[in-house]
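# Need a 3D model of the sequence below.
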Amino acid sequence: MTPWRWAGLAAVVAIACFSTWKVEAWRYDKQLADLNASHQADLAAISTAAADRVRQVLEKQQAAQKILADHDAKATKEKAHALAENERLRADVAASDRQLRIAGRCSANSSNLSDTTKTASLDDGGTVELTGAAGWAVLDIRAGIIKDRAALRGLQAYIEEVCR
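Alright, predicted model coming up:
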């Protein structure tokens, strides 16, 4: 074979290799483009699902906050009403318009009484009238009970509505 034939054969082989390489490159480019499009579609689907989930969680949180605010407003109103009533009672006790009395009963068989007291006559079912300061103390205790009950009712309502 002549050198020109070798050169021609080498050129044909080189062109064939280059053509094959180029065709494979185009094919790989198309596969990569398809994979990229598929990847982008997957990312868009994941992003949409995540955004929907975040929106659902935010809506649920906002609904829970609204329920909590409604219960808080109701409990605050009830507590304020009860405390206002307690303050009216306190003012009446302070002005001597009302007197605070405690009904009581002592049993002659009580282990808290001394032997001499047991033999003396006891007034069953009587009342004890409290001084103004003692009445205030009782009403202070009552105000604390009102606040505690209001807080418990609010927590119970919150648990029933939001935490279910």
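
# make it CA atoms for all contacts and neighbour counts henceforth
Fine.

# Can you say which helix or strand has K74 in it?
Assigned by DSSP states H and E, K74 belongs to helix 3-94.

# Check which helices and strands that helix is in contact with.
helix 132-161 (3 or more CA pairs under 8 Å, 6 or more residues apart in numbering; DSSP states H and E).

# buried residues in the helix it packs on?
For helix 132-161, a neighbour-count test (16 or more other CA atoms under 10 Å) marks 132, 135-136, 139, 143, 146-147, 150-151, 154-155, 157-158 as buried.

# now swap in stretch 99-112 and tell me
Q99, L100, A108.

# ok, now stretch 50-67?
So, applying 16+ other CA under 10 Å, buried residues of stretch 50-67: A64, I67.

# Show residues contacting that stretch.
Here stretch 50-67 makes contact (CA atoms under 8 Å, 6 or more residues apart in numbering) with Y158, E161, V162.

# A103 contacts L130, correct?
No: in this structure, A103 is not within contact of L130 by CA atoms under 8 Å, at 10.9 Å.

# and this one, so I can compare the two:
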Amino acid sequence: MNKILIAALISLSVGAGTAWWIEGMRWDTDVADLKLNHTTAMKAISDKALADTETHISTMKAFQKRLAELDKQHSEDLANAQAENNRMRDDVIAGTRRVRIATANLATCQLTKSEDSTTGSVGDGTTVELSQAAGRNILDIRSGIINDQAKLRYLQDYARSIQQKN
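From the prediction side, this is the model:
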């Protein structure tokens, strides 16, 4: 009877060991499948994030390029306007140019006609000629206005480009 009991215990032990080994292999397969699924999901997430990042970077580069173009355009416009204003200011200082202001009738907001219009004149409004110092001051004020308008145009274009980006 001992032999049968020993044989039964050995058979039971071998069966339990085999079952344990088979179950371990099944668990290893399940864990490998879970790792593969996890790796695949993480790669998909990473690829999506990379694509989104590249899209965002290209959008930002296009936006920065547009802003650089705006900046260049407005800087050139401002430099040209300032150069023209400086040229006129230098001409006023040198005496080759004078600053005149057209007079207007304040009651009607119409230019007044010259009292001494000649037949060759078209009868435009009279003008008041300013001194050199006053002319320089007017051109300095004009320069400030040009700067302010250029800044305003730049900021408006910047705001428009931000709005178009979104």
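
# Got a TM-score for the two of them?
The TM-score (TM-score structural alignment, normalised by the length of the first structure) is 0.81; 147 aligned residues with a CA RMSD of 1.9 Å.

# sorry, back to before: mean distance between the helix holding K74 of the first structure and the second structure after superposition?
Comparing helix 3-94 of the first structure with its match in the second structure after superposition yields a mean distance of 0.9 Å (mean CA distance after the TM-score superposition for the first structure).

# now the angle from that helix to helix 132-161?
150 degrees (axes from the mean of the first three to the mean of the last three CA atoms, to 10 degrees).

# so helix 3-94 of the first structure corresponds to what in the second structure?
Under the alignment (TM-score structural alignment), helix 3-94 of the first structure falls on residues 2-93 in the second structure.

# still on that earlier bit, now distance to E78 of the first structure too, for the buried residues of helix 132-161 of the first structure, in CSV please.
Conversion of these to CSV gives the following (distance: CA to CA, whole Å):
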residue, distance to E78 of the first structure
G132, 27
G135, 23
W136, 22
L139, 17
A143, 13
I146, 9
K147, 10
A150, 7
A151, 11
G154, 10
L155, 14
A157, 14
Y158, 16
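
# Relative to D34 of the first structure, which of these is nearest.
Y158 (52.3 Å; CA to CA).

# If we ignore the residues flanking it in sequence, what's nearest the closest one?
Distances taken as CA to CA, 6 or more residues apart in numbering place L68 nearest to Y158 of the first structure, at 6.2 Å, with adjacent residues excluded.

# Neighbours of the one you found, how many?
19 (other CA atoms under 10 Å).

# can you check the one 3 residues further on too?
Around H71 of the first structure there are 19 other residues, counting by other CA under 10 Å.

# how much space between it and A103 of the first structure?
Distance, H71 of the first structure to A103 of the first structure, by CA to CA, to the nearest Å: 36 Å.

# V99 of the second structure: what's it in contact with?
V92, E129, L130, S131, Q132, G135.
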